Every structure is written in structure tokens, then in C-alpha cells.
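Q: this one's sequence-less:
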């Protein structure tokens, strides 16, 4: 009797509290989300989290798409997430109803860093204004002018020089490639490159590396699920937040220095272009051109632009080590078309095999299986379902990149996926490596230029080989939360004997 009394006294309030929370949760879910697409039954409080591998959630989504079709709902805790699978559904959402699906949902790690500022995380007017100035800057200092091509060519020479210094030694190319890509972004943001050993450049590079390291770690996954709790845990996430704040402080300080001698008729980089817009709209209370948006947009370009392009290049050289015959065909095309001159962007149209190989690397790698999450900006009817305003939406790009109806042998690395029967380059609608619709990667043209020029410049001069036989080389990218990164590797980079 005493034991029963103790149980009732100590545990009954807890039990009643849990029952109340579950009932409220179920009632809220039923009232607010009654017309959401179907999906697996969630567990109260946890949703479907216990069913998924937090390092590779897209694997569960791929499995669920076979059961529920092209549109379904999963629950991350108490938050519903609509997943879109297959090319047709993704196109209907992001192209046909692009405005409704143009919002950006954000993970708590990213929001803690950005506080809602910057082109990556914003929606509505802020996103449109920041995307416009970012595209303008990339066009003026990047995409549309020879100057950025020359800067990439220059940076490729520095990378070649750095590789030469290793001689016949085994090397992990990650840091060298990251430095080179980081300097291309630096030329756009700051108007100049850094020496690789420059302390501030290394701080920015470490901030980028720590950022993706935390995002792909268990502590990052836990922070994204339970931010208010995990914030109080000690760990590397706090060191990451601190070093990113240092990088942001440096970017702001650089902008303030430029303001003293700013030539408003001739901006030289992103910071100056942004400062000019700030001066032009200084009397507009609704302007989005402020220091916070400028610094975060610069950080977005560094973090997204450096990691994605450098990871793709590292994966491409890993594939060349795995398939030396493909590497040989690429090098023959380089020798036939480019010879000993410096590679240019114009060479790409004359090199269909090399272009196909680079496309296939990106398809096989599947860098961002679900991209950065979207959200609907208003209540949206889609496939006879109602998706409430603000609901997170994930496009399952993996379902397209491995679709057997779009690609032959989708589980194998095969450049023929992008070649016709006459060996000419063939476009494929299923190539969604840069996204689709209004929020397609704003640096796509720059990334394509970097991939081609660095890839051809290095294979013109060097041959990549593994420290083990090709058949033993692991080419499967490592899963990292919402991304896939090349596995770490060491290799030999041998100088080619080319006439």
C-alpha cells in the first residue's frame, strides 16, 4: 500500500503531463495538418526521427518514396516536412509553382550563425534583393567577364606550383584544393587573392571547414533537433560559432576600411558593390542593404562556394584514380584540343568527353541529396494536398540523379550518361546538381567554370594515382547530414611527360 502511494504521488503527475502533451500534440497535428500528404505514422514528440540515420536521412526518404509516391510527409520531432521525389514532382513544385515554394526553411545551426541575414537563409523581399546584388556581382566580377577566368587560371598556376613542391611524395590534396577555390571566392568578395599561409585567410578557411564538420557531426544533428538544449552542452559547436564570428568581424572591418576611399562609380568587389547600395538606400527604412546582410552574404559565398566546388574537384580526381582508362581519355582530349596552352572556358565545347566526365562526377557524387530546405510562403495546394504556409519542403534530388529512366546504369559511374551515340555532349533534364527553379544555385556558372579550368589544368600537367590498386579504391562519398562529401584520401600526383 505504501509502495502504491509512493508511485501515485511521484509518478502520476509525470504520467498525466506526458499524456496531456501527447494529446495536445495529436490534436494540434490533426487540426493544423489534416490535408498534408500521407507518410509514416510519427511517434509523439520524436516524430519519425527514430526511424532514420541522422547522418543520411535521405536514405529513409528514398525508401519511403517507393511506398508513398512522389509527395509524402515525415515528422522531425513535432515539425512536419513535405518531401518531393522524382523529376516531375520537383519540377511541378519549383518551376510551375516556383513562387509558392521559393521560401527558405533553415536548420538551427545555420540560423544561429546567420540570425536570418544573408542570401542563403532569407525569403521574400530580402532574398530577392540580396540574390539580385549577388548575381550582379558575380556577373561583373565573375560569370560574364574574362577577369574571373584569368583569376581562376592564375590560381590554377599557384595550385600546380604547390603540387610540384611535393615531388614524388604521397599527398592529401584537400587543403591545397580548398585554398585555391577559397582564393577565387576571395577575389570576388575582397577583390584580391591571399597567400596560402596568410593568417586571416587560414582563419576563414578553418571557419568553413569547422562549419561543415559540425553540420555533419552528431552534435550538429542534435543541435538541429534540440537547439535550446544542446546550446548548453560544451563541445566543438561553440568553437565553430566563435571562429565564424571572427571571420565575420574581419569581413565587416574590411568593408569599413573600403568605405573611407570608396569610388562609387567603379566597385571592385562584392563589399564595395554592397556599400554603394547601402549609400544609395540609406534613407529607405525598408532597405535590406545593411552590414548584417552584407557580411552574411559574403560568408554564404565563402562557405557554400568553397566547400561544394572543392569537394567536387576532390571527388573528380578520386574517380580518375579509380578509373585510369577514363583519366587517359580525358588527358588525350586535353592534349588534342588544348595542347600545352592554358585551358580556357571556350575549350569546353570542343571537349565533350571531359564535359561528360565532370557532369557524371557530380551526378554520381550526389553532393546535396535534399538540397538546403525550402518552405512554402503561403498555404499551397499541390497534388490535391494542402501544404500550410511555412511548412518545410525537401526536394529529394537523389531520386532524380539515380533514376533509371533518366540515366543508364544509375548506380555505376558512366560518362556515357551525357554522351550521344556520336560522342557529342548530351544534356539531361535529370542533372539537378545545382538545383532547379527560383532558388537554383546562384554560383552555378562560376562553379562550372572553376570545375572545368581546375580539372583540365591539373590533368594537363599531372596524372593522379592511388596508394592502392584501382579496384581497392573506395569512391563512395561519406554521408554528412544533408550532404555527401568525398572520403579522405592520399594519392600520388605525378608529372606527365607531354611533348
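A: Perfect, thanks for sending it. For clarity, every value in this text was computed on a predicted model and none was experimentally measured.
Q: From here on, just use CA atoms for contacts and neighbour counts.
A: OK.
Q: And the strands in this protein?
A: In order along the chain, the chain carries the following strands (DSSP state E): 71-76, 79-85, 103-104, 374-375, 380-382, 385-387, 392-396, 462-466, 478-480, 483-485, 491-495.
Q: possible to save the ones you listed as TSV with distance to residue 163 and mean neighbour count?
A: Formatted as TSV, the strands of the chain follow (distance: least, CA to CA, whole Å; neighbours: other CA atoms under 10 Å):
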stretch	distance to residue 163	mean neighbour count
strand 71-76	45	22
strand 79-85	42	22
strand 103-104	40	25
strand 374-375	40	24
strand 380-382	52	16
strand 385-387	52	19
strand 392-396	37	25
strand 462-466	9	20
strand 478-480	25	20
strand 483-485	22	23
strand 491-495	8	19
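Q: right, and the ones you listed - which one's nearest residue 167?
A: Each of the strands of the chain has some distance to residue 167 by CA to CA; the shortest is strand 491-495, at 7.7 Å.
Q: which other helices and strands contact the closest one?
A: strand 462-466 (3 or more CA pairs under 8 Å, 6 or more residues apart in numbering; DSSP states H and E).
Q: I'd like to know which elements the strand it packs on is packed against.
A: helix 291-322, strand 491-495.
Q: ok, residues contacting it?
A: With CA atoms under 8 Å, 6 or more residues apart in numbering as the test, strand 462-466 has contacts from 317, 320-322, 324, 327, 473, 490-496.
Q: One more: stretch 336-356?
A: Here stretch 336-356 makes contact (CA under 8 Å, 6+ apart) with 149, 153, 329-330, 333-334, 415-419, 423-426, 449, 452-453, 456-457, 460.
Q: Narrow the residues you listed to those that are buried.
A: 149, 153, 330, 333-334, 415-419, 424-425, 449, 452-453, 456-457, 460 (16 or more other CA atoms under 10 Å).
Q: In helices only, show me those residues.
A: Judged by DSSP state H, the buried ones among the contacts of stretch 336-356 include 149, 153, 330, 333, 334, 449, 452, 453, 456, 457, 460 as members of helices.
Q: what about versus this one:
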């Protein structure tokens, strides 16, 4: 038995060694096929450069590489090359000047789990163009940026203020109520109604979106995107997330099917799903139609995942920065009082007269740097740029953080300063590089406004605040 056990062990060792050598050879061969790529740090066999940076702070590593190697840099995630584009001019040259060549979307395994390759966030070609066109047209018809959707926003804002007033000046964490308010605006557009905050289905959808966003930004999520089959073999929070994603899809499917043959007024759909269902009926005899249940379900998820967490995070960060900078908060309140007063709610028509407030909102987004790395792209064809050849299929990371923190483009890039968006006459000033609240529970100088989870996206820190009605 000992002889057979020893023989079995030796055979297994030999097999593992051979497999390792084959992978090593394949890795070296693959890297040699990309010899005309931009420069970058030397990758290790099999793993590439993944052990050379902090998973939570990947964009900072990319910024360091751009300072060393220039505006186009190549790194290797395992055996996959990734080209990082940084700096305003390089991003303009590639994302606008060579938009067709750089227009592909990367099908990340984590994103594919949620969308199954449908919708707009993880699609290319005809499907992407058709779903994007329909979504923009439908939202425009619903009044995106106009009165109908503005009413929904104002209603949720009123409800949010009402909830804050319940604390009567005591400290509270605004995270959940802000997320609920933002999500309900999306629900009103997509489902045609809002949810009560304690509704179990509503809470489930919000929890799933939040966990999804956290997973995308976590080291586990990044490793899954590199080694999806391997990571799937091990237990972890990703399995729980995948189960919730499946349940969320099933709910969206049931909402869609409930509207088929039940639209009351075909000339005036009451929500996004109804509009899509009517388009499905219109194209039911088209064998190549993109108007199917799979696409509407993924579009719904796109709205929630791309809208809820990002918008609520921006609002929460804005509140935190107002606590940190009470002088700026006071000036915003003074301008709103002068333009709007306290007898009515602000409207989109007031924006032109709220010059300082507009600059503050822009600066919140610039300073927060919500998405340091934009949605990853993929090359549609072999492309020459800046003396290098980027092959078809190569993954491209547009490093937006390199623009939002560039001292050549901003007055004070490292500080929260609305002056970055004001001209010499204290009027709001657009910048092409731009890709009222109570008291703090701690002294403003002690507040840490640095966002967390820095990879796919950044979120505000957990904090408590006071909301005190003004007289």
C-alpha cells in the first residue's frame, strides 16, 4: 500500500509540475504576442502584476504608473494585458478621437452574473446602441430633467426632510434614508410607483444593489473577475450575492410579465417597463429583435446599480462636506434663501440663479472622485496610438482620477474648494476636465471626508449628523 501511495503521490506531483510548466509557457507566449503594447511594470509569470498593488487602492497604483511610464501604460492581470489611459489629452484622443476603436465594453464576469450579457452596461454593437437609444428616448419622453420626474424628486426630498425632522436635532446616520429616497425615484420611473421604506421587497432590492457595489470594489470581486471559475469553487459572500441577484432578476421578470397584455393606455405608458412591453409587442414578429424579457430585466438592473448607489453616495458625501466646511454650507444656504426662499422647493429653473450652489455640487463630484476608473473598455480592432499597437480585444481602463486631480486643470485639486468652478466674477464656470445642513457630531477639523472602497467606485464613510430646521 505504501508503494502505491508513494507512486500516486509522485504521479500527482509530476502532473501538477507539468501543468504549471505548460501554464508558464503559455503565459510567456501570450505576453510575447503583445510586444508592441505601451510600457509598464514587468509582470510575473501567471499572476502578472496583481500582487504589486493594494486591491482597495488600485487607482492610486495606476496613477503612480502613469507618472513613471506616461499617459499609456500596460499592466497584466494574470495573463491578461490591460492598457491604462490617463491624462486629459490622452483620454480625449482615445475616448473621443478614436471612439469607434475604443468603444467596446468589457464583459466582466461579476457584471455578467447580474446582466447575463443584456442591457447596456456590458453589451456592444447593435444591442448596446438599440438599448441605449430606447432608454434615452423613453426617459426623455418621461421628462428626464423636466417637470414630471422633477415632481418625483421633490416628493422624495420632502419625505426625506420629514424623516430627518423626526430626530429633533439628535444625531443620526443618513445613509439608509438617502439611499431609500434615491431608489424610490428610480422605482417611480421603472415600476410606476414608490415603495414604503419598510417594504420587504424594497429593502431586498436595496440590499442587493449595495452588496453588489461593495463586491465590485472588493479584493474578492477583483479576484473573481480574473479567476471566475477558480473562485466559484470556494465558499464566500459571492455565492450569497449571486443567489440574491437571481432573486432580483426573478422579481423584475414577474413585474414585466404582469404588464404584458395589461397596458391600460398604449399611447401613454405610465412607467419604463410599460414602454418596453409596448415595444416588445411592436417587434414581436422580428426574429432579430432586442426587445425581450432578458434585455428589460437587465436594463432595470442597470438603472438600479448605476443610479442608486452612485447618486446616494454623492448626496451623503455632500452632506459630510457641508459638515466639514460650515462656511461653505452657510454660503449655500444664504444663496438658496435669496433665490428660492423658504416658502417653496427649489426647481430646475432655479439652477441658473444658484451659481455658487451649482459650483459646490460640481466640486463635490470632482473632489469625491466617485469613479476613479471609468467603465472598462475593450478594443474593437488593432489600433495604433502614441507609437504603440493595442490589439483587438485588449482591455482598456480610462483613468478619470488622473484628470480630476490634475494641478494643471484645477485651482486647488487636492482640496475641496468650490473656487475650482467659479470665474473671477464668482459665476459658475464650466470646466472641460469635469468628467443645507446641520451641525457635526465632532469638530469639523476632525472629520475624515476621504471616501472608502477605492477600485471600481468610491463611497462616503459612515457617519452621523444633525438636521436642525432653520428659522
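A: Good, I have the coordinates. Owing to the predicted nature of the structure, the values given are computational and were not obtained by experimental measurement.
Q: that older thread, nearest to residue 25 of the first structure, of the contacts of strand 462-466 of the first structure?
A: Nearest to residue 25 of the first structure among those: residue 473, at 48.6 Å, using CA to CA.
Q: What separation is there between that closest one and residue 488 of the first structure?
A: Applying CA to CA, to the nearest Å, the value for residue 473 of the first structure to residue 488 of the first structure is 11 Å.
Q: And for residue 109 of the first structure?
A: In terms of CA to CA, residue 109 of the first structure sits 24 Å off from residue 488 of the first structure.
Q: Give me the more crowded residue out of the two.
A: residue 109 (22 against 14; other CA atoms under 10 Å).
Q: who are the neighbours in contact with that one?
A: By CA under 8 Å, 6+ apart, the contact set of residue 109 of the first structure is 215, 220, 223, 224, 227.
Q: Wait, the first one touches residue 481, no?
A: By that I understand residue 215 of the first structure. Yes: the criterion here is CA atoms under 8 Å, and residue 215 of the first structure meets it with residue 481 at 6.8 Å.
Q: any residues in contact with both of these two?
A: Between them, residue 215 of the first structure and residue 481 share the contacting residues residue 221, judged by CA under 8 Å, 6+ apart.
Q: burial of the aligned residue in the first structure for residue 310 of the second structure, as a residue count?
A: Aligned by TM-score structural alignment, residue 310 of the second structure pairs with residue 308 of the first structure. Using other CA under 10 Å, residue 308 of the first structure is surrounded by 18 other residues.
Q: same thing with the one 5 residues further on?
A: Burial measure for residue 313 of the first structure: 26 neighbouring residues, criterion other CA under 10 Å.
Q: picking that back up, closest to residue 175 of the first structure out of the contacts of strand 462-466 of the first structure?
A: residue 490 (11.7 Å).
Q: How about the contacts made by the closest one?
A: Applying CA under 8 Å, 6+ apart to residue 490 of the first structure gives the contacts 170, 171, 172, 173, 466, 467.
Q: if we go to 10 Å?
A: Contacts for residue 490 of the first structure (CA atoms under 10 Å, 6 or more residues apart in numbering) come out as 169, 170, 171, 172, 173, 174, 318, 465, 466, 467, 468.
Q: quick one: the fourth one and residue 318 touch, right?
A: No: no contact is recorded between residue 172 of the first structure and residue 318 when judged using CA atoms under 10 Å, the distance being 11.0 Å.
Q: Overlap of the contact sets of those two?
A: The contact sets of residue 172 of the first structure and residue 318 overlap at 488, 489, 490, 491 (CA under 10 Å, 6+ apart).
Q: if I look at the closest residue to the last one other than its chain neighbours, how far off is residue 180 of the first structure?
A: The shortest distance from residue 491 of the first structure to any residue other than its chain neighbours is 4.7 Å, reached at residue 466 (CA to CA, 6 or more residues apart in numbering). Note on residue 466 of the first structure: its distance to residue 180 of the first structure, by CA to CA, is 22 Å.
Q: do residue 206 of the first structure as well
A: Separation of residue 206 of the first structure from residue 180 of the first structure (CA to CA): 14 Å.
Q: So between those two, which is more surrounded?
A: residue 180 (25 against 15).
Q: Need the counterpart of the more buried one in the second structure.
A: Match for residue 180 of the first structure (TM-score structural alignment): residue 181.
Q: and that match, what does it touch?
A: 152-153, 155-160, 187, 194-195, 197, 308, 312.
Q: go again using 7 Å as the cut-off
A: Contact partners of residue 181 of the second structure, counting by CA atoms under 7 Å, 6 or more residues apart in numbering, are 156, 160.
Q: and the gap between residue 316 of the first structure and residue 464 of the first structure?
A: As judged by CA to CA, residue 316 of the first structure and residue 464 of the first structure stand 10 Å apart.
Q: Now do stretch 354-374 of the first structure: which range of the second structure does it align onto?
A: Per the alignment by TM-score structural alignment, stretch 354-374 of the first structure matches residues 357-377 in the second structure.
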